[in-house]
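> Structure of the sequence below:
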Amino acid sequence: MASTISVLDLPPEITSVIFLHCVLDECGPVRRSEEYGPERRFPTLSEELAPLLLGRICRRWRSIAWSTPELWTMVEVDCPLCIDDVVPHLERWLLRAGSLPLTLDIHYDALSHTSSDALLRLLQRHSARFQDLTLNITPPDDLFRNEMVGALPALKKFDLIGATIQYSGGLQDWDGTITAFKVAPKLRDVCFMNLSPSKIDLPWGQLTTFRAESITVAECLLVLSLAPGLVTCRFDSFHDASGPAAVPPLLHLKSLILQSEFNYSTDVLKHLTTPTLVHLDAGELELDIWSAFLTRSQCVLDRLAFTDDPAMYRPVTYRQYFDALPSLSELKVRQVGQSFYELFRLLKACPLFLPNLKSFTDGVDLYRPWHKNGAELAQLVIEMLEARRRGAADNTRLEKFDLHETRGFVGSSRLAERLRVLVDGGMKIHIEGSESWGR
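Sure, this is the predicted structure:
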């Protein structure tokens, strides 16, 4: 006869492990996008969610949860207007973590009706254990008073998010300088949003990862000059501004992402020398600046994403842009024009053109004109894929092809069959609308 065991009869060690999985399942990463990666989620002070919910089931579970420090090492706190209501709950939470490193995500509105001193004193008491800290604040007021923060010997990752520019009193409008994070010997990873790097003292020389949003070109260059040890760097929504541009060679930089609504990528690249760069994601690449950058850097790029300007790129220039990149294995092109189809012809006819290309992605472009001969273009694409699949070494064959914008394509059942042969042979192919070719 089978016996049953009540969940309440499990050993405390097993129950603790189950509790940890409850938190991990509830707060696991949410996939946001390929570019930005997973969005982090943390436990909150809500009694309707783990781990606080676990303590409401029974006295035994509450005792086990309260005495499991790993449950309390991460928390997201959204401070209301009355901060005094939050501080005692947060204090108890952090004390339950014992001596373990802490991950905090604090959303704080300094326009509250109560003083932030209680919150500041709490942060000071536990600052020696901060390992991963996110501060989303509006505006900074006295939250960065150096004497109120305390030592940061364990801090490795720091995200600082200020008020957006349209709100007055945000970090962009603040006249002070943040000095509270200047001494953090383990800090390597920093993210800014709506904050000028000139307004904060950091141990720039030891940083390896940096991301910023809503800063100027001059501030981008300032960061790169202050942090020569960066390995990965990303600038989003940056805009134009004049200023000094003396940037020493970036001898460790492997990944650089320059995302801007307007074409300011070249304003950054023309000042850079990046001999170890393997991944570049940029806007439009002016040929003169691009060629000078490659000649100066002598980098061996493996991944490249860029925005094609239909008025700038001519069929003859594609070889000029890519002939110096025989190492390229991944290529993504956004917002392309009619001349872009010449790239298919080069890939089909010239085995030595981008010989190591394994992945090709064509970004969606709502402005690309319809091709005057859609059947010819669809035929060209299939022939290019077939040419890139045969006659090359196994380790250099095209393995992935994404074509998102196919307005004007005229496919056929015969082309669809040839496409299926390629897919059956192991190539991962997505051509928008090709599902209808076999009809």
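> from here on, contacts and neighbour counts on C-alpha atoms
OK.
> Helix, strand, or coil at Thr4?
At Thr4 the chain is in coil, as set by DSSP: H, G, I helix; E, B strand; the rest coil.
> That one: neighbouring residues, count only.
By other CA atoms under 10 Å, 6 other residues sit near Thr4.
> For Leu10, see how far away it is.
11 Å (CA to CA, to the nearest Å).
> Does anything pack onto whichever strand or helix holds Val190? Which helices or strands?
Element membership for Val190 (DSSP states H and E) is strand 189-193. Judged by 3 or more CA pairs under 8 Å, 6 or more residues apart in numbering; DSSP states H and E, strand 189-193 is in contact with strand 157-161, strand 209-213.
> roughly how far apart are the residue nearest to Val87 when sequence neighbours are not counted and Pro88?
The shortest distance from Val87 to any residue other than its chain neighbours is 6.0 Å, reached at Leu119 (CA to CA, 6 or more residues apart in numbering). Distance from Leu119 to Pro88, counting by CA to CA: 9 Å.
> neighbour-wise, which of these two wins?
A count of neighbours by other CA under 10 Å puts Leu119 above the other of Leu119 and Pro88, at 20 against 13.
> Tell me the secondary structure at that one.
Here Leu119 is recorded as helix under three-state DSSP.
> Enumerate every residue touching it.
By CA atoms under 8 Å, 6 or more residues apart in numbering, the contact set of Leu119 is 83-84, 87.
> Show me these that map onto helices.
Secondary structure assignment (DSSP state H) places Val87 from the contacts of Leu119 within helices.
> Please give the structure of this sequence too, so both can be compared:
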Amino acid sequence: MAPTHINSFPPEILAHTVSFSDYEKDNCKGLLQLASVCSHWHDVLFASPQFWTTLKCSISTKLKNEPHTIVPQLIAHLERWFGRAGDLPWTLCLSFDVAPRKTASLNEYLVSIPRWKNLTFALDIKGGTNWTWLEGLIASAEESYATTNGRGCWPGLETLEIDAPDVRYGPDRLTLPLKYIAPNLRQFKITIKDLTAPVCTVFNDFSVASLTVFEFAGALGTETLSFYLHLLTHAPNLESMKVLDEQDDFSPVSPLSTDVPLPVVHHKLQHLALHDSPNAMNFLKSIRLPSLHSFDLARSYCPGGTAQPLFSTPVTDAVRDLVSTSRCEIRTLKLKWTPLFVEDLVSVVTSHPAVEVLELDEPACFWSLPEAFFDALQDAQNRQDVLPKLKMFSYNRGVRTYLAREGEEGFELFRRAPLEWWEASVETHAEFGDVFG
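Sure, this is the predicted structure:
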């Protein structure tokens, strides 16, 4: 006879059913609520290791330097939680609202666990100079390597993310000898405020051979394209590269490395995101990416105070050269805060017929009105179908997002007459604002 009550299911079936819920929402509060339904659910869920492999901890200003009792309490919480996960790989996110300096026992605990699969360390404080806690953790990990006959403390670590967008780093303060600590790392992401040192100094002891994802965001005091070329040369498995180094229009164009034969050919890179600058254009002309299908060009700040672009098409030329020499097809193209004149914007948009997703975030907005762009795009469309494979187009202006998606109302109008679509969209938003604003 079929079970008449869910508690009649075998424990593994009940656990499997729960896995389809949003139990991880709000840092697994849903899991704890489900475990409180009844003693049977409590026993089943607490005995199922797959539910206890991930934890996000927000470290408030209550955290003090040792010997404060909060540090051992935090460690005890981590031990209880992950103790239920058994031998499965573990994922931890520590988000700090305070910058403690002396937490040796916490460092020792983190370094002692070889089962970390994903680690994220985030710091949300304003005006920080260096992150002493993170430096102490890395130092502890290095010491572990030295005292364990050269065994990395995190051999199974696949993803490491450092999110400290308001922290400024001086020379020699940010070092990541990850080839000794996490030799099999696959994804690395770091966000800081700025670094007043060459980016290559951060990664002197960083083995990139196993990397599939590399992301760096933060202003660099010393630009070096050589590191990016080095990365492409020595990371054959890289699939996604994002480098937002915030170089501006007045930064001198850096000489390319003579140590790396040019152009650098990378056969697996599929996604590339760069900060728009003359150095980025120089970089594009020095690489060949036959598998590339997604390209983002952005600035992380409003370019209102930058030099006005020349009446030429440097972005179009660089991207077009990359596509033609690489023999790749760009299917996703995103431009954000790129200070382009209409001619260059239309050229870069219409020179990639394979584009399926096109996102424009305030492009060309500082030297012309959007109408000028859509008018020029409509002129190009009248001559030939410039975006034959397009499935989604979005245009952001201020807080407004104007969207045309295949299968939805307005898409065919955009494909046929972009200017008419824009005027109709603006009118619709205005009416919406009158009703609800």
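> how much space between the counterpart of Lys117 of the second structure in the first structure and Pro153 of the first structure?
Matched across to the first structure, Lys117 of the second structure falls on Gln131, judged by TM-score structural alignment. Using CA to CA, we find Gln131 of the first structure at a distance of 9 Å from Pro153 of the first structure.
> between these two, who's got more neighbours?
For the pair Gln131 of the first structure and Pro153, the greater number of neighbours falls to Gln131 (21 against 16), based on other CA under 10 Å.
> Any idea how many residues pack against the residue nearest to that one when sequence neighbours are not counted?
Computed as CA to CA, 6+ apart, the closest residue to Gln131 of the first structure that is not its neighbour in sequence is Leu155, at 4.1 Å. By the measure other CA under 10 Å, the count of residues near Leu155 of the first structure is 25.
> what stretch of the second structure lies opposite the strand holding Val190 of the first structure in the alignment?
Counting by TM-score structural alignment, strand 189-193 of the first structure falls onto residues 187-191 of the second structure.
> follow-up on the earlier one: quick one: work out the angle between the strand holding Val190 of the first structure and strand 157-161.
Per axes from the mean of the first three to the mean of the last three CA atoms, to 10 degrees, the angle that strand 189-193 of the first structure makes with strand 157-161 is 0 degrees.
> Show me the contact partners of strand 189-193 of the first structure.
The contact list for strand 189-193 of the first structure (CA under 8 Å, 6+ apart) reads 156-162, 207-214.
> what's the answer for stretch 218-235 of the second structure, then?
165, 191-200, 208-212, 238, 244-247, 254-257, 260, 264-266, 279, 283.
> Of these, keep whichever come out buried.
The neighbour count (16 or more other CA atoms under 10 Å) marks 165, 191-200, 208-212, 238, 244-247, 254, 256, 264-266, 279, 283 as buried among the contacts of stretch 218-235 of the second structure.
> Among those, which lie within helices?
Within those, residues falling in helices by DSSP H are 279, 283.
> Tell me how far stretch 91-98 of the first structure lies from the chain's centre.
Centroid separation for stretch 91-98 of the first structure versus its chain: 31 Å, with CA atoms, centre = their mean, to the nearest Å.
> all strands for the stretch 101-250 of the first structure, in order.
For the stretch 101-250 of the first structure, the strands defined by DSSP state E, counting those that start in this stretch occupy 102-109, 130-138, 157-161, 189-193, 209-213, 232-236.
> residue ranges for the helices of the stretch 1-150 of the first structure, please.
Ranges of helices within the stretch 1-150 of the first structure are 12-26, 59-66, 87-96, 117-126, 146-149, based on DSSP state H, counting those that start in this stretch.
> possible to save those helices as TSV with distance to Phe401 of the first structure?
Formatted as TSV, the helices of the stretch 1-150 of the first structure follow (distance: least, CA to CA, whole Å):
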stretch	distance to Phe401 of the first structure
helix 12-26	34
helix 59-66	49
helix 87-96	49
helix 117-126	50
helix 146-149	51
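> To which residue of the second structure is the residue nearest to Gln131 of the first structure aligned?
Under TM-score structural alignment, Leu155 of the first structure pairs with Leu157 in the second structure.
> could you list every residue that touches its match?
Each residue near Leu157 of the second structure by CA under 8 Å, 6+ apart is listed here: 115-119, 182, 184-185.
> need those residues in JSON lines with distance to Leu345 of the second structure, can you?
Putting the contacts of Leu157 of the second structure into JSON lines (distance: CA to CA, whole Å) gives the following:
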{"residue": "Arg115", "distance to Leu345 of the second structure": "48"}
{"residue": "Trp116", "distance to Leu345 of the second structure": "45"}
{"residue": "Lys117", "distance to Leu345 of the second structure": "42"}
{"residue": "Asn118", "distance to Leu345 of the second structure": "39"}
{"residue": "Leu119", "distance to Leu345 of the second structure": "39"}
{"residue": "Ala182", "distance to Leu345 of the second structure": "42"}
{"residue": "Asn184", "distance to Leu345 of the second structure": "41"}
{"residue": "Leu185", "distance to Leu345 of the second structure": "38"}
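> now, which of the residues you listed sits nearest Gly398 of the second structure?
Leu119 (34.7 Å; CA to CA).
> if I read this right, the closest one contacts Trp154, doesn't it?
No - counting by CA atoms under 8 Å, Leu119 of the second structure stays clear of Trp154, with 10.1 Å between them.
> Please say which of the two ends up with more neighbours.
Neighbours per residue (other CA under 10 Å) separate Leu119 of the second structure from Trp154, with Trp154 holding more: 24 against 17.
> quick one: the more buried one and Lys117 of the second structure, what's the gap?
Plainly put, Trp154 of the second structure is 8 Å away from Lys117 of the second structure if you go by CA to CA.
> OK, contacts around Glu329 of the second structure?
Glu329 of the second structure makes contact with 292-293, 323, 352, 354-355 under the criterion CA under 8 Å, 6+ apart.
> Sorry, slip of the keys, the one I care about is Phe203 of the second structure.
175-177.
> Tabulate those in JSON lines, adding columns for neighbour count.
Shown next, in JSON lines, are the contacts of Phe203 of the second structure (neighbours: other CA atoms under 10 Å):
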{"residue": "Thr175", "neighbour count": "18"}
{"residue": "Leu176", "neighbour count": "18"}
{"residue": "Pro177", "neighbour count": "19"}
